[in-house]
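In: take a look and give me a structure for this.
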Amino acid sequence: MSLSGKREKLRDPFEIARNRMVDNQIVARGIKDPRVIAAMRKVPRHLFVDEALWDQAYGDFPLPIGEGQTISQPYIVALMTEALQLQGDEKVLEIGTGSGYQTAILAELARKVYSIERVPSLVERARRVLAQLGYTNVVIRLGDGTKGWPEEAPFEAIIVTAGGPKIPEPLLNQLADGGRLVIPVGDEYSQDLVRVTRVGKRLVTENFGGVRFVKLIGDHGWRA
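Out: This is a model prediction of the structure:
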């Protein structure tokens, strides 16, 4: 290996672990979208968790990020992202910025990402990490995500990274014609991951199976 090649490897010591994660946890489980797969290979997941957890960052499980929140299991991130069917030109709304990892994946795949987080410390950390990684197509704000972001609507894609008792009505209202909304819906302990596609005035719902997320807190979700 050339000296420049060695330097490249040293700059990203987690590349092998990240590729193993994609091969074993994502591709092997049926994720097929090449753009999603490429984004998962690129984004350094370990930077979105505390340094003490870096050695676990590419494992097949969620991890705590503080404030009672988690960074989702890599497969679930890939599954939800693939379900959005992003082509690269979309304006995306993300409810629940959390660590910012899902935000970064979306930023690789869409034109613009608007993300809402209700925990101030998570907002600041996500902004810092995303800025360090050079993402300029992301806007994050503090607020109640269940109300959406009406002044920027409609959105071609909406993703909700917390489980709600029902789909918040404001999010449905902010979904563009032909747009997709992906959200976990159920009780406090388990949910079904559903995709809602707006076709004119109709809403077409598909079920992607059982998942478990933290609670979606807000006026149109669970009460704090």
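In: please make it C-alpha for all contacts and neighbour counts, starting now.
Out: Will do.
In: can you give me the strands for the chain?
Out: For the chain, strands defined by DSSP state E occupy the ranges 63-66, 69-71, 91-95, 112-117, 138-142, 155-160, 175-186, 191-199, 202-211.
In: next, format these as JSON lines and append distance to Asp12.
Out: JSON lines is the format used below for the strands of the chain (distance: least, Cα to Cα, whole Å):
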{"stretch": "strand 63-66", "distance to Asp12": "21"}
{"stretch": "strand 69-71", "distance to Asp12": "21"}
{"stretch": "strand 91-95", "distance to Asp12": "28"}
{"stretch": "strand 112-117", "distance to Asp12": "26"}
{"stretch": "strand 138-142", "distance to Asp12": "23"}
{"stretch": "strand 155-160", "distance to Asp12": "29"}
{"stretch": "strand 175-186", "distance to Asp12": "32"}
{"stretch": "strand 191-199", "distance to Asp12": "33"}
{"stretch": "strand 202-211", "distance to Asp12": "31"}
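In: just put those strands in JSON lines and tack on mean neighbour count and distance to Val129.
Out: Supplementary listing: the strands of the chain in JSON lines, determined by neighbours: other Cα atoms under 10 Å; distance: least, Cα to Cα, whole Å:
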{"stretch": "strand 63-66", "mean neighbour count": "16", "distance to Val129": "13"}
{"stretch": "strand 69-71", "mean neighbour count": "20", "distance to Val129": "14"}
{"stretch": "strand 91-95", "mean neighbour count": "27", "distance to Val129": "17"}
{"stretch": "strand 112-117", "mean neighbour count": "23", "distance to Val129": "14"}
{"stretch": "strand 138-142", "mean neighbour count": "17", "distance to Val129": "12"}
{"stretch": "strand 155-160", "mean neighbour count": "26", "distance to Val129": "20"}
{"stretch": "strand 175-186", "mean neighbour count": "23", "distance to Val129": "25"}
{"stretch": "strand 191-199", "mean neighbour count": "21", "distance to Val129": "28"}
{"stretch": "strand 202-211", "mean neighbour count": "13", "distance to Val129": "27"}
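In: before we go on, could you also do this sequence so I can check it against the first one:
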Amino acid sequence: MKDYYDKKKRLLESLTAKNLLQDKRLYQAFMEVPLEEFIPRKYIDTVKLYKDIPNLFYYQDPQNYRTISAPHMITIMLQGLALKKDDDLLILGAKSGYISALAHKLAPKGEIIILEANSEIATITRENLEKLDLDKNVSVIVKNPLEGMPDLSPWQKILVTGAIRQNRIHPLLKQLDPNEGVLYAPIGEELVQTYTQILRVDGNFYGKRQLKVRFTPLMTRVELDNIQLAADVEESGKPIEIKHNPEKVDEALEDIKVKYASNIIDEIDMEEQPKTKELELKLREEAIQFLRELLDHARCFKTEDEISTCFDLIEYMDGEIESLKTFKKDLGLKVKKIKSIVNNIRSYNILRKDLDKSDNMEKKHEIINKQMNEINTLEELIHSEIERLQ
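Out: Okay, the predicted model is just below:
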């Protein structure tokens, strides 16, 4: 594989000289994360790679293509988020996974979830992350990004990677952590947007307009025929939309007043208070106990045939996840990823209930197998978390 070390160094030195790249952690992240691994080989231009320009990674036709943002823009995005090491980050728009890989270097103890409407781009992104063994830290979900992930909120940081109208950010703002959560987005109409940084403190929102940019609109039309779960729902005879709910977005478009200031973001305290070894050991022991209880219920689920009992087990798991949330910040638990998997298990259980009186045994077995795969994934994740804490 070609070594791009010197080209990277020249690019980063240029960004530093222009006073754009100021975060030493981000400088190191750029050096460690290989951009070329996020671009299909047929689109790699070795001359232009690591130049300060966007990089094409997806192309269907002149109206349907996607690029990874230019390095200076990625720098502005990630520095604008003011990521702490244990922040949870929601990214709207996959950008091939490159931005999320860099963000993971800045927030290694946090969880990152990408919402991407295009299932093909989502698949490309997952494969890219798997190549670099980052799929355990970054999850990709096919969904209308405008909905956000309210069931997994609060989010310490939300990054919007495509143009979005002002009123469309309102449901996202509600999902921000009230304790200095930050949303960063190119807000505006089709031609020109303003990259805006919005900070939430309790019930107040403070904004800082930064620079004029030109982004393609955030892709929001979910291709339902390419979403496995959605296809399952349609075939069951009761079209329950699991991941695509535009009505929910419209209902949430309430007026949120944003106060614009110039330096509010600079007041975020990036320092953390150290914890004693005794306290951390106690927290680990308590968290492991809840994880083991969650694991027990997951195992029970695999041998349970009664759908109503399966719903009860899911409720128990929800309760254990709520308990685990209290340890998330201190121990870096992957609570959001666990919750997302349990939500998938619940969705399949709904499908099983709908199919309960059906004679379509093949479909029933297919749904059960998919649900068991989710249970297996959950067990693996729990085992991994327990092993890490021990």
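In: re earlier: nearest to Val43 of the first structure, of the strands of the first structure?
Out: Checking those against Val43 of the first structure by Cα to Cα gives strand 69-71 as the closest, at 13.7 Å.
In: how big is the offset of the closest one relative to the second structure?
Out: After superposition onto the second structure, strand 69-71 of the first structure sits on average 1.1 Å from its aligned residues (mean Cα distance after the TM-score superposition for the first structure).
In: equivalent range in the second structure for that strand?
Out: Per the alignment by TM-score structural alignment, strand 69-71 of the first structure matches residues 66-68 in the second structure.
In: how about residues contacting the matching stretch?
Out: Pro54, Asn55, Leu56, Phe57, Tyr58, Tyr59, Lys95, Ser96, Tyr98 (Cα atoms under 8 Å, 6 or more residues apart in numbering).
In: helices along the first structure, start to end?
Out: Remark: helices of the first structure, listed N- to C-terminal, are 3-11, 15-21, 34-42, 74-83, 101-109, 120-132, 169-173; assignment by DSSP state H.
In: mean shift of the shortest one relative to the second structure?
Out: Relative to the second structure, and after both are superposed, helix 169-173 of the first structure has an average distance of 1.1 Å to its aligned residues, where the measure is mean Cα distance after the TM-score superposition for the first structure.
In: go on, the fourth one?
Out: The superposed helix 74-83 of the first structure is, by mean Cα distance after the TM-score superposition for the first structure, a mean 0.5 Å from where its aligned residues fall in the second structure.
In: what's the closest non-adjacent residue to the aligned residue in the first structure for Leu183 of the second structure?
Out: The alignment partner of Leu183 of the second structure in the first structure, by TM-score structural alignment, is Leu181. In space, and not counting its chain neighbours, Leu181 of the first structure is closest to Ile158: 4.6 Å by Cα to Cα, 6 or more residues apart in numbering.
In: what is the neighbour count of Glu362 of the second structure?
Out: One way to gauge burial is a neighbour count; for Glu362 of the second structure, by other Cα atoms under 10 Å, it gives 8.
In: which SS state does it fall under?
Out: Secondary structure state of Glu362 of the second structure, per DSSP: H, G, I helix; E, B strand; the rest coil, is helix.
In: which residue is the nearest non-sequential neighbour of Arg284 of the second structure?
Out: Arg284 of the second structure's closest residue in space is Leu389 (Cα to Cα, 6+ apart), at 6.0 Å.
In: correct me, but the one you found touches Glu286?
Out: No: with contact defined as Cα atoms under 8 Å, Leu389 of the second structure and Glu286 do not form a contacting pair (10.4 Å).
In: hmm, back to that, shouldn't the residue nearest to Leu181 of the first structure be in contact with Leu175?
Out: Yes: with contacts defined as Cα under 8 Å, Ile158 of the first structure counts as touching Leu175 at a distance of 7.2 Å.
In: need the overlap of contacts for these two.
Out: Residues within reach of Ile158 of the first structure and of Leu175 at once, by Cα under 8 Å, 6+ apart, are Leu181.
In: thinking again about what came up before, who's in contact with the residue nearest to Leu181 of the first structure?
Out: With contact set as Cα under 8 Å, 6+ apart, Ile158 of the first structure has these partners: Leu84, Val92, Leu93, Glu94, Ile95, Leu171, Leu175, Gly179, Arg180, Leu181, Val182.
In: could you redo the last one with a cut-off of 6 Å?
Out: Contact criterion Cα atoms under 6 Å, 6 or more residues apart in numbering gives Val92, Leu93, Glu94, Leu181 as the residues in contact with Ile158 of the first structure.
In: name the nearest residue to the counterpart of Met77 of the second structure in the first structure, sequence neighbours excluded.
Out: With the correspondence set by TM-score structural alignment, Met77 of the second structure lines up against Met80 in the first structure. Spatially, and ignoring its direct neighbours in sequence, Met80 of the first structure is nearest to Val182 (6.6 Å; Cα to Cα, 6+ apart).
In: now for the one you found: which residues touch it?
Out: Applying Cα under 6 Å, 6+ apart, one finds that Val182 of the first structure lies in contact with Ile159, Val194, Arg195.
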